[in-house]
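A.B. asks: Kindly return the folded structure for what I paste below:
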Amino acid sequence: MDKKKVLIVDDQNGIRILLMEVFSTEGYTMYQAANGKIALEIVENDVPDLVLLDMKIPGMDGLEILKHIKEMNPSIKVIMMTAYGELDMIKEATELGALMHFTKPFDIDEMRVAVNMQLKGSSVKYV
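C.D. replies: Just a heads-up that it's a prediction; the model follows:
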């Protein structure tokens, strides 16, 4: 089975490093981008299975990036990361196809469970 690919899009280096570490230990192939331009190049060239996308990114914001991702490949799963209180944006992100969102500072274990559920959900065997 191919390793699932996860792309982290956040302008904060610390968050990218943290998430890269967490999810590479889960066995995923990891990609990271600090802005929308790099993120969309990765989406085009490497086609991640799931994108963890920060809502507030200088330049092209999260909603714009989300729109582009869904236009390029509607099957890519997107989970948004937001600062507190961006409820109107969360609603719009959901309408654009984001699966769920985490408010920063997020619980890393909750995020790990959510990502694993999205990526390993179909292959989980209940015994």
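A.B. asks: can we go C-alpha only for contacts and neighbour counts from here?
C.D. replies: Fine.
A.B. asks: quick one: whichever strand or helix holds residue 22 to chain centroid distance?
C.D. replies: Using DSSP states H and E, residue 22 sits in helix 13-24. From the chain centre to the centre of helix 13-24 is a distance of 12 Å (C-alpha atoms, centre = their mean, to the nearest Å).
A.B. asks: And this one, please, so the two structures can be compared:
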Amino acid sequence: MKKILIVDDQPGIRLLLTDILSSEGYQIMTAATGKEALDKIYSNTFDLIILDYNIPIIDGEKLLETLEKENKEVATIVISGLVEKIMDKVEQSKLVRKVIAKPFNISDFRLQVHSVLTETD
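C.D. replies: Alright, predicted model coming up:
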């Protein structure tokens, strides 16, 4: 079973994505901040991280930098309401497989997640 970490400071988004992805058969953990995400990444193994770029304490950019420095190879999908502003930074990360703009279409989102997880097999 594939394990996914959802990192978003909005409880509604965490709940929505958990519902969608657990119904697809994935095992889900969530984090509300970058610090909480790092703690979970250090104590678990994930196949995919779904990362809101604009999160408190440690933002998405810093989180990705930290994972790269520590050679934590985890496929990441970045979700953001400000895709145009972050594209340059995000494209530099070797962990980021896709960037999805908020608000997103649920069926498209499900397909994107599936395609990234299939690539990592």
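A.B. asks: The helix holding residue 22 of structure 1 corresponds to what range in structure 2?
C.D. replies: Mapping helix 13-24 of structure 1 onto structure 2 (TM-score structural alignment) gives residues 11-22.
A.B. asks: And for that stretch, what's in contact with it?
C.D. replies: By C-alpha atoms under 8 Å, 6 or more residues apart in numbering, the residues outside stretch 11-22 of structure 2 that reach it are 6-8, 27-28, 30, 32, 110.
A.B. asks: which parts of it are buried?
C.D. replies: By 16 or more other C-alpha atoms under 10 Å, the buried positions in stretch 11-22 of structure 2 come out as 14, 17-18, 21.
A.B. asks: ranges for the strands of structure 2?
C.D. replies: Taking DSSP state E as the criterion, structure 2 contains strands spanning 3-7, 27-31, 48-52, 75-80, 96-101.
A.B. asks: Read off where the fourth one ends up in structure 1.
C.D. replies: Strand 75-80 of structure 2 corresponds to residues 77-82 of structure 1 when matched by TM-score structural alignment.
A.B. asks: tell me the average deviation of the matching stretch from structure 2 after fitting.
C.D. replies: Aligned to structure 2 and superposed, stretch 77-82 of structure 1 gives a mean residue distance of 0.5 Å (mean C-alpha distance after the TM-score superposition for structure 1).
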